[in-house]
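Trainee: Got a predicted structure plus its sequence, pasted below:
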Amino acid sequence: MAKLYLLLAALLGATGVILGAFGAHGLRDKVAENLLEAYKTGVHYQMIHALALLGVALLIQQWGARASLATAGALFALGILLFSGSLYGLTFGGPRWLGPVTPLGGLMMIGGWVALFVAALNYSR
């Protein structure tokens, strides 16, 4: 599980940098300002949660596999996919049903932080 989350963190971190650079240089005069801001928000949350996923991978390596850590990692990864992915899709003219997907991704990210909190509460050497 730690290796999977480490691989996902690296992939999501790298793509976050690529997407951020593309947004700064390739989208500036191509999409409306509100869409560009939504895109930037997607990149920002992707990067934060890629780092959170890295932290989960390291904690699993240190503390061992725990259900709450596995849940946190899964929720962070799915949250990125739904939250950031829906914002990217909307930026590029995706279907309107992507709009309600964004808050679902946000809820998953929040759930990941709650699961990490539970893991910390239950931690003992």
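Mentor: It's in.
Trainee: alpha carbons only for contacts and neighbour counts from here, please
Mentor: Fine.
Trainee: any idea whether the residue nearest to the spatial centre of the chain is helix, strand or coil?
Mentor: Nearest to the geometric centre of the chain sits residue 80, at 2.8 Å (C-alpha atoms, centre = their mean). Following DSSP: H, G, I helix; E, B strand; the rest coil, residue 80 is assigned to helix.
Trainee: Which residues are in contact with it?
Mentor: Each residue near residue 80 by C-alpha atoms under 8 Å, 6 or more residues apart in numbering is listed here: 45-46, 49, 105, 109.
Trainee: Export these to a markdown table and append columns for distance to residue 25.
Mentor: Listed next are the contacts of residue 80 as a markdown table, based on distance: C-alpha to C-alpha, whole Å:
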| residue | distance to residue 25 |
| --- | --- |
| 45 | 19 |
| 46 | 18 |
| 49 | 23 |
| 105 | 26 |
| 109 | 28 |
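Trainee: ok, second structure coming up, stack it against the first:
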Amino acid sequence: MHKNFLAWSAILGALSVTLGAFGAHKLKELVPPETVSTFQTGVTYQFYHAFALLAVGILYANYPGPLMTWAGRCFLLGILLFSGSLYLLTIFKATETVGLNKFGIITPFGGLFFIAGWICMALAFLKK
């Protein structure tokens, strides 16, 4: 399982750099500044948790078990829900899509998965 977390970390890290560059250079032409800020928040948290996945993949060798596996899964779900929902909100704003802005309700659930991932990691350390 740790190899999967390492691979996802690399993929999500590369995607973070790509999306960050897009947000810094092109997105400003498409949406208002507050929407660029929302997008950047998604990129930032994705980047942080790509590094968290890297840590899970590396630390799994010394702290194997379900808690470390769940930490990685929670980080992946957090990125999908938290950052993904912020990206969707940005897309809806850029395309002036009406009625789909309720995706923002998903964002806090992603944040809860981030917190759960860190707690699982801490418990894995304390358990050993």
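Mentor: Here it is on my side, so go on. Source: prediction; values computed, not measured.
Trainee: ok so, going back, of the contacts of residue 80 of structure 1 - the most surrounded one?
Mentor: Per-residue neighbour counts (other C-alpha atoms under 10 Å) across the contacts of residue 80 of structure 1 peak at residue 46, which has 28 neighbours.
Trainee: related to what we said a few turns ago, switch the contacts of residue 80 of structure 1 over to a markdown table; also include secondary structure and distance to residue 22 of structure 1.
Mentor: Below are the contacts of residue 80 of structure 1 laid out as a markdown table (DSSP: H, G, I helix; E, B strand; the rest coil; distance: C-alpha to C-alpha, whole Å):
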| residue | secondary structure | distance to residue 22 of structure 1 |
| --- | --- | --- |
| 45 | helix | 16 |
| 46 | helix | 14 |
| 49 | helix | 19 |
| 105 | helix | 22 |
| 109 | helix | 24 |
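Trainee: what's whichever strand or helix holds residue 21 of structure 2 packed up against?
Mentor: Per DSSP states H and E, residue 21 of structure 2 falls inside helix 2-25. With contacts defined as 3 or more C-alpha pairs under 8 Å, 6 or more residues apart in numbering; DSSP states H and E, helix 2-25 of structure 2 has these neighbours: helix 33-59.
Trainee: The helix it packs on vs structure 1, mean deviation?
Mentor: Taken against structure 1, helix 33-59 of structure 2 registers an average deviation of 0.4 Å after superposition, with mean C-alpha distance after the TM-score superposition for structure 1.
Trainee: list the buried ones in that helix?
Mentor: By neighbour count, with 16 or more other C-alpha atoms under 10 Å as the criterion, the buried positions of helix 33-59 of structure 2 are 35-47, 49-57, 59.
Trainee: Pull the distance from it to the chain's centre.
Mentor: 5 Å (C-alpha atoms, centre = their mean, to the nearest Å).
Trainee: now do stretch 54-69 of structure 1
Mentor: 17 Å.
Trainee: ok, now stretch 110-120 of structure 1?
Mentor: 14 Å.
Trainee: Can you give me the separation between the aligned partner of residue 122 of structure 1 in structure 2 and residue 58 of structure 2?
Mentor: Applying TM-score structural alignment, one finds that residue 122 of structure 1 aligns to residue 127 in structure 2. Per C-alpha to C-alpha, to the nearest Å, residue 127 of structure 2 is found 17 Å from residue 58 of structure 2.
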